[in-house]
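>>> Mind folding the following:
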Amino acid sequence: MIILYHCYGGSHSSIIACWIHLNKLPMDSVPDRKHIESLPLFDQLTSQDYGRIMKIGTDEFGNTICSMGVKNQKDMIIPALKDLYYEIYKNTDGFLDVDTSHAVNLTMKIGGFISRTLKLTALGRPIVALGSIKAYKNIARIVENTKKLEQQATKQTTS
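This is a model prediction of the structure:
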């Protein structure tokens, strides 16, 4: 199975979700700002990375965990990926897309804009990290629900 977490830039909420999913960040407690800022790929992607699938790792079930920035094109990119997956595997059961953008708060948006768009990383990254801490429980809840869906899908394919 491929699990694709996606958000606007693919650099904040979806990256955090991937690391929670891979058990590299806790599900039940909130890490500090330095821990968030030190995550691989957190606040490091650029506009050239929109639409690129970033493989973050493989989870305990052997599923591929990825992140992607879809900008304002989610309604076009996700169906295209599902169609491609279908053409290759003749079903879409092994593809799960998870939108993390509804967990994003205003602090994350402002910090991400300052860091990624204005390229003022030293100013923007701490702001987006603080916003991420505020949003962390919501992101963890998305991952928790995703893992439940993943476990159900795994049970169905082994039955």
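
>>> rest of the way, CA atoms for contacts and neighbours
Will do.

>>> Would you state the strands of the chain in chain order?
With DSSP state E as the definition, the chain shows strands at residue ranges 2-7, 53-58, 64-69, 95-99.

>>> Can you list the helices and strands that the first one packs against?
Under the contact definition 3 or more Cα pairs under 8 Å, 6 or more residues apart in numbering; DSSP states H and E, strand 2-7 sits against helix 13-21, strand 64-69, strand 95-99.

>>> Tell me which of these approaches A135 most closely.
helix 13-21 (8.4 Å; Cα to Cα).

>>> for the closest one, packing partners?
Going by 3+ Cα pairs under 8 Å, 6+ apart, helix 13-21 lies up against strand 2-7, strand 64-69, helix 121-158.

>>> residues making contact with that helix?
Applying Cα atoms under 8 Å, 6 or more residues apart in numbering, the contact partners of helix 13-21 are 5-7, 25-27, 36, 39, 41-42, 56, 59, 65-68, 99-101, 103-104, 132, 139-140, 142-144, 147.

>>> Would you do the same for the sequence below? I want to compare the two.
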Amino acid sequence: MIYIYNDFGGTHTTSMAAAYHLQLLKPGKLTKKEILSVPYFNQLTKKDTGHILYHGTDDEGHPVYTIGRRNSKYVVPALTDLSGILLNRYGQEEKIIISNTSPTVPPMMTAGGFFSRELKIDWIGVPLLVKGAKQCHGLIQHLVEETKHVAASSPEQVVVLENKKYQYKMGKKDIFWK
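Coordinates of the predicted model:
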């Protein structure tokens, strides 16, 4: 199985999802230091868009990647088609799971990413990103667990999870996905 987490910039929720998937982050409250030490967290720029970044291999031997897609609605369909082509061409039995982390992004993280990555004003952006990460870490953990569950149970070789929000309320622990 190959996991690819994706979102707009590929540097915040995707990096956290990869870190949870690889057990680099543990469940529970996160400190600022833990958040800022996540590989690639708040480190990517526009020029990194579309590049598939390797984060590591999980405890079951599955590689975990991330990609930032910006506003392009074509990245995920291209990844899906290319995955299918390669799997068919080389007769692989591998599964490829493409999971969207965008539904976990709170407004605080969006603002922080804009200030830090777009405007290069880290003294405003980074505190907002840390606060946003603390708000959404439970959602990201849940998304990773759901991604693993769907990956294990789906008969499809290429699975795209949009993870659209059904209910998302700040401060609530109840999380539902369509």
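
>>> would you turn the helices and strands packed on strand 2-7 of structure 1 into JSON lines with mean neighbour count?
Formatted as JSON lines, the helices and strands packed on strand 2-7 of structure 1 follow (neighbours: other Cα atoms under 10 Å):
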{"stretch": "helix 13-21", "mean neighbour count": "27"}
{"stretch": "strand 64-69", "mean neighbour count": "24"}
{"stretch": "strand 95-99", "mean neighbour count": "19"}
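
>>> Next one: G94 of structure 1 from K74 of structure 1, what distance?
Here G94 of structure 1 is placed at a distance of 19 Å from K74 of structure 1 (Cα to Cα, to the nearest Å).

>>> which residue is nearest the middle of structure 2?
In structure 2, the C-alpha nearest the mean C-alpha coordinate belongs to T14, at 2.4 Å (Cα atoms, centre = their mean).

>>> thinking again about what came up before, going through the contacts of helix 13-21 of structure 1, which ones are buried?
Among the contacts of helix 13-21 of structure 1, the ones that count as buried by 16 or more other Cα atoms under 10 Å are 5-7, 25, 27, 36, 39, 41-42, 56, 65-68, 99-101, 103-104, 132, 139-140, 142-144.

>>> need the contact list for I139 of structure 1.
Contact analysis of I139 of structure 1 by Cα under 8 Å, 6+ apart lists S13, I16, A17, T100, A103.

>>> let's see 7 Å
S13, A17, T100, A103 (Cα atoms under 7 Å, 6 or more residues apart in numbering).

>>> quick check, nearest of the residues you listed to A122 of structure 1?
For A122 of structure 1, the nearest member of the contacts of I139 of structure 1 is S13. The distance, counting by Cα to Cα, is 19.0 Å.
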